[in-house]
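Novice: Next come a sequence and a model predicted from it.
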Amino acid sequence: MSYRRASLYIVCTASFLSVLDLFIVNVALPAIQAGIHGTNGDGQMIMALYLLGHAIFLITGARMGDYYGHKKIFIWSMLLFTLASACCAAAQTATQLNTGRFLQGAFAAFMVPQSIAFIQLLFPEQHERSKALGVYGAIGGIASVTGQSLGGLLPEIAGWRWLFIVNLPIGLIAVIIAKSYLEEPAPTIKGKPDYAGILLLSSGLMALIYPLIRGRETAWPLWSIILIPVSLLLLTLFTFSQRKKDGLIDLQLFRNRDFNIGLGAVVAYFIVQDSYFFMNTMMLQLGMGLSSGLTGIYFVAQGSGFVIAALYSIKLVAVYGKRILQTGVLLMIAMLLMHILFITTSAYLFVVILFLYGLGCGAVLPSLLTLSLRKIPVSLAATAAGTYVTFQQISIALGICITGGLFLQLLGDTPTWQQWLQAYRSATGVNIFFLVIVCYLLARLKRT
């Protein structure tokens, strides 16, 4: 195996672990909540705080690699992520677990952009880089399948703490191999980081994302309404502060048309992606009474389709370009219509629908990253990656707020079976609308 190929798999452990820890908890939330004797609010924060820590520090984490070296930041953030996972596994209370989850998300925000920066540096030719980014996306898909299956099975077999223990050998092995094997690219920026920019950006993202996640659960108290315009003010001040040289974000990044369109498509796509899992987990377990293990098996069907399509779409996108992504989105829309019509019918039919939906996702997601970053200069690779994934995380919060909020609002406190069906079908219809927006934005990308 060549050095570049081996290095690609090493740095992709960051994507694997960060995605794994999102999906492995998603299916297992009822078991974790019971294990720590937590409230419904505690259970919801297990997901929310991971997303919050991830979104707040992604751009900062990307820039730290430019200042201090991508290898150094990758190794330290991977080590600290592993330590935070151990803290989650050892947690005795909801507060301890949620603190560990926030730290997991924060350290993941430092390690993930380094992996994408390494890909840009290891594969400077656009054709090779597209394939490498496709592998990166496919590994994320494998992590989602693994997370969904382990999240359903581990609590029943070994207990919920093993959801976090599985990270320890992977993280430690990745640190040891990376330290010995990866070559350290020279830092691309000299001087001190933009600490004022870090403070403005982190505060602005916190003020935006936290009320989006928590506001709906607490009936939108006054503080949640006030924080959103405050966040827009802070983010506006941050944008003006970045006009100086060597800020946290180089604003020339947003002069790239494909990158801007890609960001718009990412927002619409990820509003759908995680609200889909949120709604289907609730529908299958609470609405239809399935066990977490069986729910995990259902999601494995979806994830298997994702992995197969992701692996093949890497080659197909190189030949047919964005048409592969457009086909994938149309397949997702068709299968969501099938969800609405057939979720209560034969289990075998629903597994087929989930598999086909996964095929659509796998045709879109890995290559959406590729098309968005394909013309970004290597010097902006880490910043572009951090910005891309930050928009992704904000969109996840928006999806839970918009689609998930509608779903829960229609359910009410003590839903009947008809209310479950109405809420599920209405919210799935909203997700179809956002996928139509993804289709439109893909049509605006330059032909590849």
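Specialist: Everything's here; your move. Numbers count the residues shown, from 1 in each chain.
Novice: contacts, neighbours, all on C-alpha from now
Specialist: Noted.
Novice: Chain neighbours aside, what residue packs nearest to residue 381?
Specialist: Leaving aside its chain neighbours, residue 381 sits nearest to residue 117 (5.2 Å; criterion: C-alpha to C-alpha, 6 or more residues apart in numbering).
Novice: right, I mislabeled it, should have said residue 409
Specialist: Distances taken as C-alpha to C-alpha, 6+ apart place residue 423 nearest to residue 409, at 8.0 Å, with adjacent residues excluded.
Novice: how about that neighbour, secondary structure?
Specialist: Recorded secondary structure, residue 423: helix (DSSP: H, G, I helix; E, B strand; the rest coil).
Novice: Please work out how many residues are found near it.
Specialist: Residue 423 is flanked by 24 other residues according to other C-alpha atoms under 10 Å.
Novice: so it sits right up against residue 408, yeah?
Specialist: Yes - with contact defined as C-alpha atoms under 8 Å, residue 423 reaches residue 408; the gap is 7.3 Å.
Novice: what does stretch 90-101 rub up against?
Specialist: Stretch 90-101 is contacted from outside by 36-38, 42, 45-47, 49-50, 84-85, 87-89, 161, using C-alpha atoms under 8 Å, 6 or more residues apart in numbering.
Novice: Is the residue nearest to residue 381 within a helix or a strand, and which one?
Specialist: If you go by DSSP states H and E, residue 117 is part of helix 94-122.
Novice: Likewise for residue 301?
Specialist: Secondary structure (DSSP H and E) places residue 301 in helix 292-320.
Novice: Just checking the distance from that helix to the centre of its chain.
Specialist: What separates the centre of helix 292-320 from the centre of its chain is 16 Å, taken as C-alpha atoms, centre = their mean, to the nearest Å.
Novice: Pull out the buried residues from it.
Specialist: Going by neighbour count (16 or more other C-alpha atoms under 10 Å), the buried part of helix 292-320 is 292-293, 295-311, 313-314, 316-317.
Novice: Show me what it is packed up against.
Specialist: Contacts defined by 3 or more C-alpha pairs under 8 Å, 6 or more residues apart in numbering; DSSP states H and E place helix 292-320 against helix 3-35, helix 126-157, helix 322-342, helix 347-373.
Novice: mind redoing it with 7 Å?
Specialist: Counting contacts by 3 or more C-alpha pairs under 7 Å, 6 or more residues apart in numbering; DSSP states H and E, helix 292-320 is packed against helix 3-35, helix 126-157, helix 347-373.
Novice: Which SSE is immediately downstream of the last one?
Specialist: Going back to what we said before, that points to helix 347-373. Following helix 347-373 in sequence order, the next helix or strand is helix 381-399 (DSSP H and E).
Novice: who touches that following helix?
Specialist: Identification of contacts with helix 381-399 by C-alpha atoms under 7 Å, 6 or more residues apart in numbering yields 51, 55, 58-59, 62-63, 113-114, 116-117, 120, 209, 212-213, 249, 263, 266-267, 270-272, 274-275.
Novice: Please compare the first structure with the one that follows:
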Amino acid sequence: MSQTLAARPEVVAPGAPRSEHRWWALAVLALAQFLVVLDASIVNIALPSIGAQLRLEEGALSWVITAYVLPFGGLLLLGGRLADRYGHRRLFLVGTAGFVAASALAGLATSGGMLLGARALQGASAALLAPSSLALVTQLFTAARDRSRALGIWGAVAGVGSAAGVLLGGVLTGALGWEAVFFVNVPVGAVVLVALPFLVAKDRPATAAPLDVPGATTITGGLVAVVAALSAGERLGFTHPLTLGLAAAAAALLTVFVLVERRSSSPLVPFSVFADRALTVGNVVMLLVGAATTALFFALSVFMQAVLGYDALAAGLSQLPLAGVLVVVAGGVPAVIAKTGVRRTLVGSLALLAAGLAWFGAVPSDATLLADLLGPSLLVGIGLGGAFVAGTQLSVHGADEGESGLAGGLVNTSQQVGGALGLAVLATVAATRTQSLVESGAAVPEALTSGFAAAFVGAAVLAAVAAGVAWRFAPRG
């Protein structure tokens, strides 16, 4: 990336709205991104209700999540490059329309197969929407101060979406039924589709290079195989033949992708982008943060229902403190970055996140919200607010216009693959620990609590590693 946008004079990108409309456009783009992040976690609490009504076995329920994550994580890089090639606004609208239609289809599902198909379409549409929306944000805000504020809002949306998934999933399922977790996307997505064309003019394609079909095929297949292998490892074990076969397929496809890209005249992912240290470190950090937070919200929602006896509504409402402090903190992070720099802000936020996760690991089996859960929830909210904002800024800081869709695809891919990795590994750790204690004669609540504690501590280790990476390798200043 030859020149950072932060270093350029204030220039309105091709197709950008007038300056007085940029912040309204940001609100609409952030709302769409909120839906994308939300849908990765909002179904967690609704899974028991879905299984009962659609007669899905417990093993098949995980596919309600996997069917969304697989195409989302696998198609993100292709979606980003398609946006650069055919126009970010156009791909954003196509992705949003597909997401709305798939959400309506999921809410109307009368069988497990229909629901899984709709979830797959949601994931594929999200893979077009997410990188396009982030690319539009980086084009609309080119001055350093405005861009910092805009990416601060964007990062906050990513963090809030993860936390709000558990909150809204519980509230909607408890009050209206599981169908509501999908139907809620329809009116919100319709607002986005109607409003955005009035706020963002048609943009010209950022690159005229032909699409790298061999590269797109191999990287998409490789990423899908990676996520599938991690999901299979979580359910079947990491030594199961299916898991090993998927891992081997992923390694082969990704190896071929590297060979193809080195020889391509117009590669899907120019490896030169990784010469930008900020982008590389930012993506590594976001992968680790995605791994830690996805495991956190899954384990926390199950712990509250299986051990503490919360119903879906109570489990959702218990996330209000975490989500609330995250929103408040994220709004002030750009000002902190302006004073202390991205590196220090990111390291401090990750340290707080690691501390909050470790605190969750000490929560007892008879925990109460005020005495045991509120403290770590607030600490995690503060850490996540800073980590998502600073990590996103670092990941896209040097993206020029022709690579903004690629940069958006990379950071979203890092979060999704990291989330799949963290969920697969830490869920396996928790299950193994619980089973071991039950077999040795421990009571089920204590065994479950110990298993979830192992998952929380593992997530804390991931956050601490991310802090170390940022401290050692992130650019200073």
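Specialist: Sure, I can see it. From a predicted model like this one, the values you see are computed outputs, not experimental measurements.
Novice: Could you identify the most distant pair in the contacts of stretch 90-101 of structure 1?
Specialist: 37 and 84 (20.7 Å; C-alpha to C-alpha).
Novice: what range in structure 2 matches the helix holding residue 117 of structure 1?
Specialist: Counting by TM-score structural alignment, helix 94-122 of structure 1 lines up with residues 112-140 of structure 2.
Novice: ok, average deviation of that stretch from structure 1?
Specialist: Compared with structure 1 after fitting, stretch 112-140 of structure 2 deviates on average by 0.8 Å (mean C-alpha distance after the TM-score superposition for structure 1).
Novice: Report the buried residues of that stretch.
Specialist: 112, 115-140.
Novice: What's the residue nearest to residue 409 of structure 1 aligned with over in structure 2?
Specialist: Aligned counterpart of residue 423 of structure 1 in structure 2: residue 451 (TM-score structural alignment).
Novice: Counterpart of residue 336 of structure 2 over in structure 1?
Specialist: Aligning on TM-score structural alignment places residue 336 of structure 2 opposite residue 316 in structure 1.
Novice: How many residues are close by the residue nearest to that match when sequence neighbours are not counted?
Specialist: Counting by C-alpha to C-alpha, 6+ apart, the nearest residue to residue 316 of structure 1 once its immediate chain neighbours are dropped is residue 324, at 7.0 Å. Neighbour count of residue 324 of structure 1, defined by other C-alpha under 10 Å: 19.
Novice: surely residue 324 of structure 1 meets residue 315?
Specialist: No - using C-alpha atoms under 7 Å, residue 324 of structure 1 is not in contact with residue 315, being 10.3 Å away.
Novice: Next up, identify which helix or strand residue 413 of structure 1 is on.
Specialist: Of the helices and strands defined by DSSP H and E, none includes residue 413 of structure 1.
Novice: Could you report the neighbour count for residue 276 of structure 1?
Specialist: If you count neighbours by other C-alpha under 10 Å, residue 276 of structure 1 ends up with 20.
Novice: That one and residue 332 of structure 1, how far apart?
Specialist: According to C-alpha to C-alpha, to the nearest Å, residue 276 of structure 1 stands 11 Å off from residue 332 of structure 1.
Novice: ditto for residue 56 of structure 1
Specialist: 30 Å.
Novice: measure residue 200 of structure 2 to residue 140 of structure 2 for me?
Specialist: According to C-alpha to C-alpha, residue 200 of structure 2 stands 9 Å off from residue 140 of structure 2.
Novice: Revised request: answer the last question for residue 107 of structure 2.
Specialist: Counting by C-alpha to C-alpha, the gap from residue 107 of structure 2 to residue 140 of structure 2 is 34 Å.
Novice: cool, residue 399 of structure 2 as well?
Specialist: Between residue 399 of structure 2 and residue 140 of structure 2 the distance is 13 Å, computed by C-alpha to C-alpha.
Novice: Residue 106 of structure 2 now?
Specialist: Counting by C-alpha to C-alpha, the gap from residue 106 of structure 2 to residue 140 of structure 2 is 33 Å.
Novice: how many neighbours does the equivalent of residue 389 of structure 1 over in structure 2 have?
Specialist: Correspondence of residue 389 of structure 1 to structure 2, assessed by TM-score structural alignment: residue 412. Residues within reach of residue 412 of structure 2, counting by other C-alpha under 10 Å, total 29.
Novice: what kind of secondary structure is residue 142 of structure 2 in?
Specialist: coil.
Novice: What about it, how many residues nearby?
Specialist: Counted with other C-alpha under 10 Å, residues neighbouring residue 142 of structure 2 total 21.
Novice: Comparing residue 37 and residue 84 of structure 1, which residue is more hemmed in?
Specialist: residue 84 (25 against 14).
Novice: What's the more buried one aligned with over in structure 2?
Specialist: Under TM-score structural alignment, residue 84 of structure 1 pairs with residue 102 in structure 2.
Novice: Check the gap between that match and residue 111 of structure 2 for me.
Specialist: Distance from residue 102 of structure 2 to residue 111 of structure 2, counting by C-alpha to C-alpha: 15 Å.
Novice: Kindly report the same for residue 268 of structure 2.
Specialist: Remark: distance between residue 268 of structure 2 and residue 111 of structure 2 (C-alpha to C-alpha) = 38 Å.
Novice: which of those two has more neighbours?
Specialist: Between residue 268 of structure 2 and residue 111, counting by other C-alpha under 10 Å, residue 268 is the more crowded of the two (25 against 14).
Novice: secondary structure class for that one?
Specialist: Per three-state DSSP, residue 268 of structure 2 ends up coil.
Novice: what do we get in structure 1 for it?
Specialist: That one, residue 268 of structure 2, aligns with residue 248 by TM-score structural alignment.
Novice: was I right about that match contacting residue 62?
Specialist: No - contact between residue 248 of structure 1 and residue 62 fails when scored by C-alpha under 7 Å: they sit 9.1 Å apart.
Novice: can you put the helices and strands packed on helix 292-320 of structure 1 in TSV and add distance to residue 203 of structure 1?
Specialist: Shown next, in TSV, are those (distance: least, C-alpha to C-alpha, whole Å):
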stretch	distance to residue 203 of structure 1
helix 3-35	23
helix 126-157	29
helix 347-373	27
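Novice: okay, the ones you listed in a markdown table with mean neighbour count and distance to residue 171 of structure 1 next?
Specialist: Shown next, in a markdown table, are these (neighbours: other C-alpha atoms under 10 Å; distance: least, C-alpha to C-alpha, whole Å):
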| stretch | mean neighbour count | distance to residue 171 of structure 1 |
| --- | --- | --- |
| helix 3-35 | 22 | 8 |
| helix 126-157 | 24 | 14 |
| helix 347-373 | 24 | 23 |
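Novice: Tell me which of those lies nearest to residue 80 of structure 1.
Specialist: Nearest to residue 80 of structure 1 among these is helix 3-35 (12.1 Å), distances taken as C-alpha to C-alpha.
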